[in-house]
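Novice: sequence plus predicted model, see below.
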Amino acid sequence: MMSRDISKQIYSYISELDDIEEKKLTLKVDRGHKYVDRRTSVAIYFDVAFDQQSFRFTLGLVVRDVGGEILVSTTVLHSDVASPFTAEAYAGLQAIRLGISMGFSILEIVGDSRTVIKKCQTTYFDRSVIGALIRDIHSKKVHFQEIGFHFVPKTENTYTHILAKEALKMGEGHYLLGGVPGYVRRALEKSWPRLPD
């Protein structure tokens, strides 16, 4: 094949690509069903409650949409974990897995463990105790168009913290669409400051 023929083929291919228009997809939604646009930014907050005597922990995950509305809350009990540090890294991994299973393409992972969040933000090979978990988190980034990891103080992660703490006390996990369990709301009400009479 001569260079002139190759040039013609390339030109033909480029002009073909120029002619292709993006197809606009439409979605008809029943008025009775709530639709969450999976392309919009969603935040998954994570936290753990750790029992040092039994080496058990409960991870709590809360999925919030752009408006701050709770889409899902879940808790999972685990045992035989050496440290709270490892538990926090595992909770971050579970947050990403939840984002993948829910089909989100843009995701923010939010937690109050500064070290875990920083390790998730870097691309360096991690040789620490939680290195394998961090590498697993990094390997799952390919499932998203955009993914970010953000640190928040514990005071801004209250729902998730109480969710994990109360689930550890009760010894049970849950998966709830559209909110948090009643025991979390009651615990939050107790923690709010009361005005004097």
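Specialist: Arrived safely, thanks for sending. Numbering: from 1, shown residues only.
Novice: could you use CA atoms for every contact and neighbour count after this?
Specialist: Fine.
Novice: residues in contact with the closest residue to residue 141 other than its chain neighbours?
Specialist: Distances taken as C-alpha to C-alpha, 6 or more residues apart in numbering place residue 147 nearest to residue 141, at 6.8 Å, with adjacent residues excluded. Residue 147 makes contacts with 106-109, 141, as judged by C-alpha atoms under 8 Å, 6 or more residues apart in numbering.
Novice: again, only this time at 6 Å
Specialist: 106-108 (C-alpha atoms under 6 Å, 6 or more residues apart in numbering).
Novice: please confirm that residue 75 is located within a strand.
Specialist: Yes - under DSSP: H, G, I helix; E, B strand; the rest coil, residue 75 sits within a strand.
Novice: ok, second structure coming up, stack it against the first:
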Amino acid sequence: MFSNYLSVRPDTLNQRAAEFLEDYRQAQEQLVAEPVMQNNREAWKPPPESAFKLNFDAAVFSEVNRSDVRAIICNYKGEVMAAMSARGPTVHCSEEGELLACRKAIEFGIDAGFSKLVIEGDNVNVIKAISSQTASLSLLGNVVEDIKHLIRDLQWESISHTRRNGNKVAHVLAQHARIIVEDLYWIEDSPPLVVGHLYQDLCLL
């Protein structure tokens, strides 16, 4: 299913390898320079042992007229089960970008075979909209209802809001979207550019 996700064009391989190495180096420097705060109440929290946590985020780059979607799925130990970094459509506001990112992230999770998910994002309005039991009458209501339909197909789900620190790995992926030239997917592997942040989360478990 994911063979096409993992393919890499030869003409971009060297460029991507250099970018990932530089991101990894910077992450290691940051890890040394910024000690982990043990009292950080906004840290990433693990899902139940039988489930997985799906964190998503969006980045909107108005100067290049596009959005980007980032998602990461981890188990209760904080180990990365799957991750994605994909280009999104043109959007008119950050909330639209977050809703479209949420929909694409859940589709990715389902396609990757995950049916028990804690779905978590840092946009409170998006989380409220997809958690609501009433139909959305907003201009983005069709996207909200698409997300609710996807969620109903899961065996088990929990929807929660987190602040930026609890969603920092997905956020870092989103902010690095400017250097991505094609959609990237990782299965049972960690994106190199967030290794340092993943380690910080594990230290707080």
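Specialist: Done, it's in. For clarity, every value in this text was computed on a predicted model and none was experimentally measured.
Novice: how alike are these chains, TM-score-wise?
Specialist: Taking TM-score structural alignment, normalised by the length of structure 1 as the basis, the two superposed chains have a TM-score of 0.70; 151 aligned residues with a C-alpha RMSD of 2.2 Å.
Novice: would you list every one of the helices in structure 2?
Specialist: 10-33, 94-111, 124-131, 141-152, 168-175, 195-203 (DSSP state H).
Novice: where does the first one end up in structure 1?
Specialist: Residues of structure 1 offer no counterpart to helix 10-33 of structure 2, counting by TM-score structural alignment.
Novice: same for that helix, what does it pack against?
Specialist: Here helix 10-33 of structure 2 touches no other helix or strand, going by 3 or more C-alpha pairs under 6 Å, 6 or more residues apart in numbering; DSSP states H and E.
Novice: angle of it against helix 195-203?
Specialist: 50 degrees (axes from the mean of the first three to the mean of the last three C-alpha atoms, to 10 degrees).
Novice: what sits closest to the residue positioned nearest the centre of structure 2 if chain neighbours are left out?
Specialist: In structure 2, the residue lying closest to the centroid (C-alpha atoms, centre = their mean) is residue 71, at 2.0 Å. Distance criterion C-alpha to C-alpha, 6+ apart; nearest residue to residue 71 of structure 2, sequence neighbours excluded, is residue 56 at 4.2 Å.
Novice: what residue of structure 1 matches up with the one you found?
Specialist: By TM-score structural alignment, residue 56 of structure 2 lines up with residue 46.
Novice: give me every residue that touches that match.
Specialist: By C-alpha under 6 Å, 6+ apart, residue 46 of structure 1 lies in contact with 60-61, 111.
Novice: alignment lookup: residue 66 of structure 2 to structure 1.
Specialist: So, by TM-score structural alignment, residue 66 of structure 2 is matched to residue 56.
Novice: now do the residue lying closest to its match once chain neighbours are set aside against residue 87 of structure 1, distance only.
Specialist: Using C-alpha to C-alpha, 6+ apart and skipping the chain neighbours, the partner closest in space to residue 56 of structure 1 is residue 79 (4.1 Å). From residue 79 of structure 1 across to residue 87 of structure 1, the span is 10 Å (C-alpha to C-alpha, to the nearest Å).
Novice: more crowded one of those two?
Specialist: residue 87 (24 against 13; other C-alpha atoms under 10 Å).
Novice: just give me the match in structure 2 for the more buried one.
Specialist: In structure 2, residue 87 of structure 1 lands on residue 97 (TM-score structural alignment).
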